[in-house]
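K.L.:
starting from these lines, generate the structure:
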Amino acid sequence: MRVARVGAPGAERPVVVAADGALLDLAGLTQDVDAAFLASLADLDPSTLPGLAPPPGASTLRFGPPVARPGKVVGIGLNYRDHAAEAGMPLPAEPVVFLKSPTSVSGPSDDVVMLPGSTTTDYEVELGVVLGRDLRGECDPHRALAAVAGYVLAQDVSDRALQLERGGTWTKGKSADTFCPLGPWLVTPDELGSPGVGGVRLRLSVDGDLRQDGSPCDMVFGIGELLCYTSGLMTLEAGDVVLTGTPAGVAMGRPEPRPYLRHGQVVEADGGVLGQQRTRVVDPGYGTIALDEEAAAG
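P.N.:
Below is the predicted model of the structure:
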């Protein structure tokens, strides 16, 4: 089953996306895809839902983030073997954990807004895990997986200078508004089937240039292990999102001049059954920067 939220920002409507792309209305069951709804998601029968017609005159329908504002977004660093290698770092002995602000969450086609004048904004395509019930101090990976409501395609956008050079606080470089595109939909575990997330392929391109192409099979720590570890550090609540790491190919891991994101570029992420994202990169200071450069040249 694929659960989504469609409509204008702040006015999204909860839906199920059928196999043929038709939208089934969830508004009669819940006002939003929130913690209470996620806890009962496994019992939902989509065949009982009415269809939802697209709004009149709408040529395209916006998908918002498939989960209403999560309480927290937990990130995992260096969890792909090839990514650790390109970063020149040893495989972690235990998961590297950081937080992204809940306000960083945005939709799969919303603009990624850089911090003004940034020259080190980087892309990371990831598999995101959405909790369907609270998890605290769990030690059994199989029981931890039973708490998962579904999986989402995600990006962990990062300003590397803020992350690594200005105090070494990862959260600082990863929490700007729009730095966590999610969606277009949440895919329930039964939809993935066998071999589950291991069969997911994560790809990301910038202006048509393929930069990342990997699989969760390359993870250092599996999803159940990650949930156990993080639930031992903090309570994971229904609706929380855990980002599970990124494969090789990020700009930071490439030779100089590193291809960090620039104003006007288009980032496309593809997660197969998890759907696709297409986001435009925007530098809010671009107009000012352009004027400054013109003045310097003239």
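K.L.:
use CA for all of it now, contacts and neighbours both
P.N.:
Will do.
K.L.:
my read is that residue 227 contacts residue 141, right?
P.N.:
Yes - between residue 227 and residue 141 there is a contact under Cα atoms under 8 Å: 7.3 Å.
K.L.:
who has more neighbours out of those two?
P.N.:
With neighbours defined as other Cα atoms under 10 Å, residue 227 and residue 141 compare such that residue 227 has more, 30 against 16.
K.L.:
before we go on, could you also do this sequence so I can check it against the first one:
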Amino acid sequence: MQIARTVPEVRAAIQELKKRRGDEEATVGFVPTMGYLHEGHASLLRKARSENGIAMLSIFVNPLQFGPNEDFSRYPRDEERDLQVARDNGVDLVFLPDVSAMYPKTVKTKVAVAEVTDLLCGASRPGHFDGVSTVVTKLFNIIQPDRAYFGMKDAQQVAVIERMTEDLNVPVQIVPCPIVRESDGLALSSRNVYLSGEERRQALVLSQSLQLAEGWLAECGGDYRSVKALIEAHIRTSPLADIDYVEIMDYPSIRPAYDLPSTELEGTRLLIALAVRFGRTRLIDNRLFQI
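P.N.:
Have a look, this model is predicted:
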């Protein structure tokens, strides 16, 4: 497995890998991450490995997507462990830049996706998705992958990146991949390490409420506001839960389902998305429903 830390190094390494394989047309499967890898990331790496001639990973904690009061400095990092996860899952090349390699000058150009970013995490974390779109665009331009793999735990992020690549004619196939959960249902996240034992126990209310939502959707029909109220009430049975949002959205437009006529929702997908704080840790979770 090769490691590249600068833009020229990673571009040269990709070309060298293709030559070594004797296949200039070998596809590149790419998994962009912020590191502190877990089984969710590993599942993306295995899929990239199985579907491409070259499997690539980037590890970069992107400062542009953190707000002034967010946890950029606290975000967990463990380079040695991350590289071992990459080796174990068949990665050929890891791009491991520092901030100066990605942003050698003050950033004056940013990529912004309108409307899809207005609600959910886009509303509660202003500027977050501009940072995501900008860094992903840079990574796509640097690496020029054929396929890029993203976990659906951040469904809004997937919708934003799909729309960005479509609008800008970026020649990459976006491959959404299922949420990976612990055996008790908690969605895997690099931020789970911040949870105390009691916070982690109470955080199970997120996956539980998404499971219950299936029955509530059937009972309430198109009355999505009632479903939202039932989910919120269930989450509040956990004393430590501090709700940021509970929303029911059309996917991938990220428009509130309550505001859409039924004719626009027929045969579509509903996204029930949650963001809840337990202590200082903000967790997200979601589930897609076909209607």
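K.L.:
what's the TM-score here?
P.N.:
Scored against TM-score structural alignment, normalised by the length of structure 2, the superposed chains reach a TM-score of 0.26; 131 aligned residues with a Cα RMSD of 6.6 Å.
K.L.:
assign a three-state SS to residue 242 of structure 1, would you?
P.N.:
Three-state assignment for residue 242 of structure 1 (DSSP: H, G, I helix; E, B strand; the rest coil): strand.
K.L.:
my bad, should have said residue 37 of structure 1
P.N.:
helix.
K.L.:
how near is it to residue 225 of structure 1?
P.N.:
25 Å (Cα to Cα, to the nearest Å).
K.L.:
next one: residue 14 of structure 1
P.N.:
For residue 14 of structure 1 relative to residue 225 of structure 1 (Cα to Cα), the value is 31 Å.
K.L.:
those two: which is more packed in?
P.N.:
Neighbours per residue (other Cα under 10 Å) separate residue 14 of structure 1 from residue 225, with residue 14 holding more: 27 against 20.
K.L.:
now the nearest residue to that one once chain neighbours are set aside: which helix or strand?
P.N.:
In space, and not counting its chain neighbours, residue 14 of structure 1 is closest to residue 5: 4.5 Å by Cα to Cα, 6 or more residues apart in numbering. Per DSSP states H and E, residue 5 of structure 1 falls inside strand 2-6.
K.L.:
name the helices or strands packed onto the helix or strand just after that strand?
P.N.:
Sequence order places strand 13-17 as the next helix or strand after strand 2-6 of structure 1, per DSSP H and E. When contacts are defined as 3 or more Cα pairs under 8 Å, 6 or more residues apart in numbering; DSSP states H and E, strand 13-17 of structure 1 packs onto strand 2-6, strand 23-25.
K.L.:
what's the closest of the ones you listed to residue 233 of structure 1?
P.N.:
Closest of these to residue 233 of structure 1 is strand 2-6, at 29.0 Å (criterion: Cα to Cα).
K.L.:
could you say which helix or strand holds residue 287 of structure 2?
P.N.:
strand 281-290.
K.L.:
report the buried residues of that strand.
P.N.:
282-288 (16 or more other Cα atoms under 10 Å).
K.L.:
could you do stretch 8-20 of structure 2 as well?
P.N.:
Buried-residue list, stretch 8-20 of structure 2, by 16+ other Cα under 10 Å: 10, 13-14, 17-18.
K.L.:
just these now: which is nearest residue 175 of structure 2?
P.N.:
Of those, the one sitting nearest to residue 175 of structure 2 (Cα to Cα) turns out to be residue 14, at 20.5 Å.
K.L.:
which strands and helices lie in contact with the helix or strand that closest one falls within?
P.N.:
In the assignment (DSSP H and E), residue 14 of structure 2 maps to helix 7-20. If contacts are counted by 3+ Cα pairs under 8 Å, 6+ apart, helix 7-20 of structure 2 sits against strand 2-4, strand 93-95, helix 128-143.
K.L.:
on that earlier part again, show me what the strand holding residue 287 of structure 2 is packed up against.
P.N.:
Short answer (3+ Cα pairs under 8 Å, 6+ apart): strand 281-290 of structure 2 packs on helix 205-220, strand 269-278.
K.L.:
could you point out which element follows the first one?
P.N.:
Once helix 205-220 of structure 2 ends, the next helix or strand along the chain (criterion: DSSP H and E) is helix 224-235.
K.L.:
what sits up against the very next helix or strand once past that next one?
P.N.:
As assigned by DSSP H and E, the chain's next helix or strand after helix 224-235 of structure 2 is strand 241-251. Residues outside strand 241-251 of structure 2 that contact it (Cα atoms under 8 Å, 6 or more residues apart in numbering): 120, 124, 159, 202-203, 224, 228, 231-232, 235-236, 255-258, 265, 268-278.
K.L.:
separate out the buried members of the residues you listed.
P.N.:
Counted by 16+ other Cα under 10 Å, these give 120, 159, 202-203, 224, 228, 231-232, 235, 255-258, 265, 269-278 as buried.
K.L.:
return the most buried member of the helices and strands packed on helix 7-20 of structure 2.
P.N.:
Among those, strand 93-95 has the highest mean neighbour count (mean count of other Cα atoms under 10 Å), at a mean of 23.
K.L.:
can I assume residue 172 of structure 1 sits in a helix?
P.N.:
Yes - applying three-state DSSP, one finds residue 172 of structure 1 inside a helix.
K.L.:
what about it, how many residues nearby?
P.N.:
21.
K.L.:
hang on, the earlier thing: residue 288 of structure 1 is nearest to which of the helices and strands packed on strand 13-17 of structure 1?
P.N.:
Closest among those, using Cα to Cα: strand 2-6, at 34.0 Å.
K.L.:
which strands or helices does that closest one pack on?
P.N.:
So strand 2-6 of structure 1, by 3+ Cα pairs under 8 Å, 6+ apart, packs with strand 13-17, strand 186-187.
K.L.:
out of those, deepest packed?
P.N.:
Most buried among these, counting by mean count of other Cα under 10 Å: strand 186-187, with a mean of 27.
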